[in-house]
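Engineer: A predicted structure for the sequence below; I have some questions about it.
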Amino acid sequence: MKRRSFLKMAAGVLAAPQLVHAESERVLRFIPQSDLTALDPVWTSVYVTRNHGYLVFDTLYGQDSSFRVQPQMVEGAVTEPDGLIWRLTLRDGLLFHDDTPVLARDCVASIRRWAKRDAFGQTLMLATDELSAADDRTIVFRLKTPFPLLPDALGKMGINMLPIMPERLANTDPFKQVTEMVGSGPFRFLTDERLVGARVAYQRFDKYRPREQGTPDWTAGPKIAHFDKVVWNVIPDGATASAAMQKGEADWWEQPVFDLLPLMARSPDLTTSLVEVTGNIGLLRMNQLFPPFDNAAIRRALLGALDQAEFMAAVVGDDAKAWRGNVGVFAPDTPMASAAGLSALTGPRDASRARREIEKAGYRGEPVVIMTPSDYPRIDALANVAADLMRRCGLNVDLQATDWGSVIRRRTSKAPVSEGGWSVFITTFTGVDMSNPASHLALRGNGADSWFGWPVAPELERLRDQWLKASGPAEQKSIAAKIQAQAFIDVPFLPLGQFFQPTVQRKNLQGGLKGMTLFWNIRRV
């Protein structure tokens, strides 16, 4: 071998580790809460899809940590004095990932599709006489009645976000999934790199134009993508995910198992923090189309046996600072929270009395199918506590273990359990999604148009309409208290308590935003 050839080879060997290191510096390696089984953030209300949605899609408005909405894709808005006409103007130069311009007609089609699935969107469209595109950059709402919360509806943070997509995709039936991911957000979805159950990847969109004004805060303000690539590695097993963080094979573990947090805290390279500052609230949803939960008396009976401490201990263990009980239908410490009707949850817990009340209500031993995802530890833990509670109350429980993707597909079924339907599923909502009646999916009582479970609760709907027309915060809070009291009569869901889920990151990550799992503004230092 000639000396020159040898030196070239040696230089290549020496450069290789530096090249690999440089590549890893530009890639954010993330362990998500679960696999991304559904891509369409309109079709489903699960949080992993919401997180994916904010990577790929931009929104007309964003929401800051004071719960105020700020223009995002919108440059500005003007309204007529009577409040019946709103004109929203898009920022200039916005592009989709397929290099086509974002036009007002794309936004109109996206709004219409989203509004058929979202609680706040449904209400907005009931107040809308006409929604149109006046030109390429102007969206026009002509309203039947004033709707001052219009920007709040379009910019609300949380599940069932309003993703702006090309008109050809937005014309898809909202009850069918959009699977072609073309947005205008800061990252492009890499379809060819997706491995179901294992990996999801995103590439920074070089032609994305962040807002020039404002301060990054939750989903509001400029969205600056500092990483060239974001890779989600799905690791359901907590011990394996923990090892990946400690070995430097991952940068960010979204929802570490509480039992492993002390181990994470001992690592000099890792730090824990609270991103979802409004907490997570456990929610037990019952299918009200069929027995036994079509009977409100049976649903109410369960309230008397429900102990939120039991549910929270299953998730967080012995850490009393990581959870709170006495949680009603609105997130604690948010403006609409109150103690109205909470005696249903705070009195003595008595499963024997609940059993007697359930028998008196006419329970005939119908099977209660509880779906639980074995690949989603905290939901699985809550579901197992729910199964034990219902068995103690005399219900004929069939706890069926499956994966999270199957749960979110099956819960859309309106078939009876004998034909593959369901009776109960468990989920969690962030405090943002339980902060007011307008956007609270689980509080709707509009039957077939309600969220999965499909309750019919006309008094809840009447009070919600009153809340939307309230003259100010004081009146809103008063009506919200009545809504909570009524919810303990109708029981559209059972609140299971609130917990605060830390996240774990490498210490060399800085600039990450609070509120929810967001991938812009975070950078490696």
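Structural biologist: That came in fine, so what should we check first?
Engineer: can we go C-alpha only for contacts and neighbour counts from here?
Structural biologist: Will do.
Engineer: Can you list the neighbours in contact with stretch 236-244?
Structural biologist: 31, 33-34, 235, 250, 253, 256-257, 260, 264, 375-376 (C-alpha atoms under 8 Å, 6 or more residues apart in numbering).
Engineer: another structure for you, compare them:
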Amino acid sequence: MHHARWTPSRRTLIGTTLLVGLSGLLTACGRPPALKTGPIDIGPPVTGGTLRIGFVGGGAADTLDGAIATNLGDVARAINMYDALLYRDDDFVLQPLLATSVTSNPDATVWTAKLRPGVKFCDGRPVTSKDVVASMRRIIDPDDPKSGAASLGHLREVVALDEHTVEFRLSQPDSALDDSLGQYSITIVPEDFDPAKPVGTGPFMLQSFTPGQSTILRRNPHYWGDEAPYLDEVELLNFNDTDALINALLSSQVDAVAQIPAALAEVIGSDARMQILNSKTGMWLPFTMRTDVAPFNDARVRQAFRLAVDRDQMVEQVLSGYGTVGNDMFASFDPAYPSFPQRVQDLAEAKRLLAEAGHPDGLSVELVTAPIQAGVVEAAQVFAEQAAGAGITVKIKKMDLTSYWGDYLNYPFSQSFWYTRNFLPQANSGAMPDSPFNETHWTDKEFVALVQRARGETNEAARNRLIEQAQKIMYDRGGNIIWGFANQLDAYQSYVGGLVPNATGLPLSGFQLRRVWIGEPA
């Protein structure tokens, strides 16, 4: 576990307002001079109790439908109330969940899922292949497509072969369909599912829900796992801003908080009552340049903007060192992630490219940002400072969350965030012409052809070569500035057990709360 040294710098200034707001509480805590090196021993798991989790965000649009989860609260509800057929474990390895196996025919046009026998929904009804068929049809419903529809657009037919066997018949080969079926949004629900009265197979079930405020989940008495959840209840609490969130943690109003600012990790972690969960992930916070509008419709301009970034400085100042440098390609945990020469800041070359593209006197652009994820607004501020050296004037337009998301696919230059995914699912969601979140409006024909070939390639080595070629196109002329991969930083009270580093990028051990318990220091 790496802890960046706490030294005065611009990252300190970035968090000044928050730190000032917390100074009284932090002083009252009487923190020791050194940061703890790891979790304390609270003994073996204990059954019972309520875990209170705080996070920033949420509002009137909060949902109980795991298939359309977007914000942190939605995702926490989705993972704990429902299950997918497969899931990604702490090391980002695909593992069985409701399915014991998901396998394909030789050309990857037909996939077969074997369901785990004996699984029941939280209302006691058995899960059958008919529920899986209904769940998939619900997700890809053309009149009301859910979040996972983009990766299942080639699903021609879903057939229940028997009570525990489901066949997925595709209109084109897809060697990574199992990866898509492992996304948390591909929830398996009953045939008669009603989001207003949600029924799932997850470790917890709904007790109460007030959008934008709180959710109470209670243990599912019919949970199928080898070990039932330790907790009786989980309470998910919304907070309006990070200051209020951290204050709630320090005043013991909550037991754990999702996503703390990197600049506060040392300060909070030095409180004897607190622990920091530091997970290395493939989460990325890109700057997105629309490749179909000026000035970013010129690849030379896009490359100049990438060369304006000092990536090491960005990781140090924005993430306080809690992250790794990026190279303008996503899917860093994918076995096919290539090792091209590391792009570094080159202001002279950036200026040359801008001049060649018709901007000899530099360029002025508006960067639209919002606090959509810890570090995003800070990254905008640091980028503006760095880009000035290349003759790029960046005017930051900061919006509130609701306004930002309302039009975010249309900004010429803005920001986004993505959790850990492998290349093909990520391309399906955000880099193809028909992707629902194609933030850069990327329509490169050579890239599209390579992705389509990779989807249909069942030989792993050959598929990885195709992915590397596609990544090279992104590296050379893509619309994302991928400057780094952020660690996921959460904080919790020392009496909380079962939280471990998790590579998915999702907070608090990937929100796998069935493993968490409330104990006492041994």
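Structural biologist: Yep, it's here. In this text the structure is predicted, and so the values were computed from the model without any measurement.
Engineer: before we move on, back to that, among the contacts of stretch 236-244 of the first structure, which are in strands?
Structural biologist: Among the contacts of stretch 236-244 of the first structure, the members falling in strands (DSSP state E) are 31, 253.
Engineer: in stretch 27-38 of the first structure, what's buried?
Structural biologist: Using 16 or more other C-alpha atoms under 10 Å as the burial criterion, the residues of stretch 27-38 of the first structure that qualify are 27-38.
Engineer: now the contacts of stretch 236-244 of the first structure as a markdown table including distance to residue 112 of the first structure?
Structural biologist: Shown next, in a markdown table, are the contacts of stretch 236-244 of the first structure (distance: C-alpha to C-alpha, whole Å):
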| residue | distance to residue 112 of the first structure |
| --- | --- |
| 31 | 33 |
| 33 | 30 |
| 34 | 29 |
| 235 | 36 |
| 250 | 39 |
| 253 | 35 |
| 256 | 37 |
| 257 | 39 |
| 260 | 44 |
| 264 | 45 |
| 375 | 34 |
| 376 | 32 |
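Engineer: Identify the farthest-apart pair in the contacts of stretch 236-244 of the first structure.
Structural biologist: Using C-alpha to C-alpha, the contacts of stretch 236-244 of the first structure span at most 21.2 Å, a distance reached by 264 and 375.
Engineer: just to revisit the earlier point, who wins on neighbours among the contacts of stretch 236-244 of the first structure?
Structural biologist: Neighbour count (other C-alpha atoms under 10 Å) singles out residue 253 as the most crowded of the contacts of stretch 236-244 of the first structure, with 26 neighbours.
Engineer: corresponding residue for that residue in the second structure?
Structural biologist: Taking TM-score structural alignment, the alignment pairs residue 253 of the first structure with residue 257 from the second structure.
Engineer: give the contact list for its match.
Structural biologist: Residue 257 of the second structure touches 53-55, 245-246, 249, 490-492, 508, counting by C-alpha under 8 Å, 6+ apart.
Engineer: can you pull out the strands in the stretch 351-500 of the first structure?
Structural biologist: 367-373, 396-402, 424-430, 493-499 (DSSP state E, counting those that start in this stretch).
Engineer: Contacts for the second one next, please.
Structural biologist: Outside of strand 396-402 of the first structure, the residues that reach it under the criterion C-alpha under 8 Å, 6+ apart are 365-375, 384, 387, 390-391.
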